[in-house]
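1. sequence and predicted model, in that order:
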Amino acid sequence: MFIAPDPGRLRLRNSARAVIGVGAAVAASELCGFSLSASITGGLAALLALFTVTDPTVGAQRITTALLPAAGFPVLALATALHGVTTVRDVAFVATVFCGVYARRWGARGQALGIFAFMSFFVTQFLHAVPAQLPELYAAMVLALLVAATVRFLLWPIERGGSPVFVPAELPGTGLSRTTTRQAVQAAVACSLALLIGQAFSEDRWYWAVGTAWWIFVNTASRGETLVRGFRRVLGTVIGVAVGLLVAVPLNGAPTPSVGLVAFCVFGIFYTAAVSYSWMILAVTVMASLLYGLLGVLDADLLVLRLVETGVGAVCAMLAVVLVLPVTTHATNDAWIQRALHCVHAATTATAARLEGDPEADPAPHAAELELLFGRARVALAPLVHPLNPFRARKERARQTIQLLDDCVNEVRALGSATADPARLHEASLVAACWRVKSAVEALTARRPGRVEAAAQETAHQAEAGPAHVHLHKLEKALSELAMPLGSSPGSRLTGS
């Protein structure tokens, strides 16, 4: 986690901004005289606004942030109204789960609104909120969103694309052939089971199991991803409970140190989200422990119960993703890898156009997009390189794919820098090299590995001095080597499940 790349210190700056945004939102609630429950609700709203709003442009992010109350307010009202009507409340919660996941078909905005709606229902269970508290909760939520938006868009505008929360790739088709529809059904089934079993363990804290099942489905798009995420969620919770026993329980809700540690946990959530789900869940678990301490209900038994409910939710999610309309790992992997390869093609096309004298051509946006796509492809491939994967051949091919895609990302980024001043370069030879790279991508995406290998061998003898030529040669070499793990023959496919 601490040695993971952080270009431009983006994760560090984003995490620091999150602490300021959430802290300012909570401070504003306290200054307005809101109750602790309302302040917690406001803090959660600010955290979600900063964490889940991931639209590709700043303008779109502002619109999504403004729309969050439209998703949260009705759900908050419904959840508080049904607080004492157990059966109807449970049905409404599962319906919220289904709609929240189904909304992901509308991209980043749908995902953010779906998460906000779910968490609005969840927080009422966490705080045992009732209708009489609604005006205060609404006020705290609006205030928090305004403060978070001010920090994000006015005081510290550091947006550069990318976010810890991704939207799963949507496969072609309609009805149950769509990824989002399948996941909505899976999540509803998983959360229904988690709700029923969780209530058997605790009538007061059953929502932990539902929350676990829900969050395991966020950022996953295949059977393999969900299974790995379930394992990592449990691992992070186990470690987080241990830390909570050592730190949160002895503090016993002491305000100053608890608030300071909550701020540190917020930083940890944002800093680790993109590189380690287990570390992020550790931070979430410790933060929840500290909040229970502030509410005066924390003890060792409560943390053990949280671990049990987390296990219930994880098992329910794993069963649902395996048994209910499963989305194969291969289909998801292939979708992200293909998108990354097309992005390499676009970056190379822009580079060639720049070298040919087009002043508007710029490969930098494509290079930035490629980094994001590679990050998502790495997540999709993670189940295949996981230590628990027993298929060694697939594991090795997945490792090769990740390494070679990483090489492509590095070479595309370096190529953009090396060709920043086309007037100082030999355009003709470089343009020809760009065309060879484009042909290599086209051959690879068309599943014609023989053509890729031939092109690479030709380029190996034609590599010329100069950084740009070297990067183009290395890029084509990486593409040629990708032909083996991505080969079209059944025995050489990266995945088969």
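-> Perfect, I can see it now. Nothing here was measured: the structure is a model prediction, and the numbers come from that model.

2. going forward, measure contacts between C-alpha atoms and count neighbours the same way
-> Will do.

3. show me the contacts for Cys265.
-> By CA atoms under 8 Å, 6 or more residues apart in numbering, Cys265 lies in contact with Ala283, Val284, Val286, Met287.

4. wait, what's in contact with the first one?
-> With contact set as CA under 8 Å, 6+ apart, Ala283 has these partners: Gly240, Cys265, Val266, Gly268, Ile269.

5. widest-spaced pair of those residues?
-> Using CA to CA, the two most remote members of the contacts of Ala283 are Gly240 and Val266, lying 13.9 Å apart.

6. who has more neighbours out of these two?
-> Using other CA atoms under 10 Å, the more surrounded residue of Gly240 and Val266 is Gly240, with 26 against 22.

7. element containing the closest residue to the more buried one other than its chain neighbours, please.
-> Among residues not flanking Gly240 along the chain, Leu282 sits closest, at 4.3 Å (CA to CA, 6 or more residues apart in numbering). Assigned by DSSP states H and E, Leu282 belongs to helix 277-295.

8. how far does that helix sit from its chain's centre?
-> 19 Å (CA atoms, centre = their mean, to the nearest Å).

9. what comes up buried for that helix?
-> Along helix 277-295, these residues count as buried under the neighbour rule (16 or more other CA atoms under 10 Å): 277-294.

10. the structure to be compared is supplied as follows:
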Amino acid sequence: MASDPGFVRLRLASRVTLTGLLVLGALMLLHVFSVGLSPAAFSAGLLFAIQGVVAIRETSASDRVQTRLLAGAAGFAMLALCAHLQPHPRVVDGLFLVTAFTAVFIRRWGQRWTAVGMFAFMASFGGAYFRPSPTDLPGILLAILVTGAAAHVVREILLPDRPLGDLRRALAGADHRVGRVAALVGEAARVGWTARRERRVRAAHRGVRDALDVVETLLPDEPQRGPAPPGAAPLAIELFDLNLALESVLAEALEPAGDSDEARQHLSISLRRLAGLRRRLRKASAALTEADFTSAPASPAASTPATAASIWTDEPTRLAIQVTLACALAMAGGMWLSVDRWFWAVLTAFLVFTNVQSRGDTALRGLNRAGGTAVGIAAGMVLATLMHGQFGPSLALCVLFTFLAFFFLQVSYGTMTFFLTVTLSLVYGLLGNFSPELLILRLEETVIGTASGILVSFLIFPQRTSDTAGRAVTAFLTDLDRLLQAIEERLDGHGSEWRIYAVSRALDRRHAAILVASRPLGRTWPSGARQRSVRIGRLRFAVIAHWAHRLAAASIGPVADAEGLRRELERCRSAVAGVSVPGFFERSTSLPRPVPDRGDGAVARDELDPILAARAIAHTLAQLLPGERDDAGAKLAESTGSA
């Protein structure tokens, strides 16, 4: 639970592995005792087994069944087209590109059509690679039906989602990680801080943030109407408090004056308070019931189709064109290298555009795939040679490495690619097709696909990473303004505590989106000054998010000076409106100036000062106002110190 809160990664990897084993076993039985199945049928079954777990993500069982049926039908239709068009290989190649465009374009309509597009594309890949004939179609249809049934049984019966148990496990994992941070801080306070201990504490704190991100995804959604779920509101309060207390502990432990007796006394108080909050969080977790997860969640806003005037600037259309051109370029390069194995290049070109936001993201994903493939081929050659002629151990290793690949899918794309490449090497050995030349060819095709994807992302409709990060900054500031507005409504008697919690959670997601969008900016190829600017910009948002948490937590109860808080909120909203977003990370060259505190960093939640928190947000934002940073920051700091 400490390494995988909520067992999210464990469940995903187990579902993929178990579904694959069930499908493979069922198809082998059918092949031996009933009907002979073609390689295309086996490939369709195993490809759809993986996609049936990874791509189908609806929250309700009925929605998942409908998506599974639609996706299976789309996949079979694509394989049937490939089978009937086999006498015309160039038409099949063109169909491959049309499918790639369509699969990306229909993502605009949500998770269901994203899954349908992935099934169709993987079916076109299998059709082009295994070249089924029309006589293979009954067996392919049977394999797809078996796969759908197996995936449904695993997803809904053998390994279903259990929201209450999952959330409790995630909370226990987060609690364990918080305890580790507290233990490391306490040890360092006793024996002295070193650079190594500070790195361990910061790494452990990142683990806490990751665990809290998992908890956030498992919390009940904001209801469309009515009160919040009965146990969710107290739990949200405790999570607010725990996060704030942990940040206070770290701030006090790592500040320059942390070696004084007074600082050690404050740190001791904060650690005791943190321990008390952990106990309260466990009680809130134990108080959760199934009723907390039966409220109707807020329905997502319907997607608006792009108009003719905006079609060329529409994100799904732009990405679909990029993917299609990258696949076409990879197809040409792959055919030049091998007329029989060019499909790996096209598959790589398609996948490097999955879950990316900018050209920097595409480059990182492509390099991770190429690197994982290269290392996996080296390891695969060794293992396939050692396991030659040993069917049982080779099959067991295939199962193990498939599990590990999808266990690390959400952590490292390169690691996932490594394990899948090793698995493929062992599969080639089991089929008697293994050769070092074949694996080297796969690496070369992967490099061609990676280069095609990166080249297109930089030359065709390029999305600069800084522009993507700027949009993430805009979204963060928008939700920050929504939080300030929700607090104002609360002061006027029109808002609710749950609304403040919900918007605060949305703000956390926006903060995480900024970290993801700006990640390529902090990599090794920019200059040192650019990297420092990116780090400072990310730190500034961490400061704002911290004070936003404190402001939200202090505003859910009675406020002593409502008028004073309302004035500070207006000042904050004015500062939000005045921030210039373009080039934000290039201009973040000075560290955020600290706000004079009143010494209440370790006090209880009901003693938190919302006015101080609002002033801290305005103070940090004022450092970003064009032409007013120094004057505005000085005025805010002066007003805070005199309050």
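-> Structure received. If you're wondering where the values come from, they're calculated on a predicted model, not measured in any experiment.

11. related to what we said a few turns ago, distance of the counterpart of the residue nearest to Gly240 of the first structure in the second structure from Trp342 of the second structure?
-> Alignment note (TM-score structural alignment): Leu282 of the first structure maps to Phe418 of the second structure. According to CA to CA, to the nearest Å, Phe418 of the second structure stands 20 Å off from Trp342 of the second structure.

12. where exactly do the helices run in the stretch 101-250 of the first structure?
-> With helices called from DSSP state H, counting those that start in this stretch, the stretch 101-250 of the first structure shows them at 107-127, 134-150, 179-201, 207-217, 223-246, 248-251.

13. what range does the fifth one cover in the second structure?
-> With TM-score structural alignment applied, helix 223-246 of the first structure matches the range 359-382 in the second structure.

14. compared with the first structure, how much does the matching stretch deviate?
-> Averaged over the aligned pairs, stretch 359-382 of the second structure sits 1.4 Å from the first structure after superposition, using mean CA distance after the TM-score superposition for the first structure.

15. so stretch 293-304 of the first structure corresponds to what in the second structure?
-> The alignment of stretch 293-304 of the first structure onto the second structure (TM-score structural alignment) spans residues 429-440.

16. check the offset of the matching stretch from the chain's centre.
-> Its chain's C-alpha centre and that of stretch 429-440 of the second structure lie 34 Å apart, by CA atoms, centre = their mean.

17. what about it, how long is it end to end?
-> End-to-end for stretch 429-440 of the second structure, by CA to CA: 15 Å.

18. do stretch 152-169 of the second structure as well
-> Its start and end residues considered, stretch 152-169 of the second structure measures 24 Å (CA to CA).

19. how about the contacts made by the residue mapped onto Leu444 of the first structure from the second structure?
-> Using TM-score structural alignment, the partner of Leu444 of the first structure in the second structure is Val576. Applying CA under 8 Å, 6+ apart, we find Val576 of the second structure in contact with Leu477, Asp481, Leu621.

20. so which of the residues you listed is the most crowded?
-> Comparing the contacts of Val576 of the second structure by number of neighbours (other CA under 10 Å), Leu621 comes first, having 25 neighbours.

21. gap between that one and Arg197 of the second structure?
-> Counting by CA to CA, the gap from Leu621 of the second structure to Arg197 of the second structure is 32 Å.
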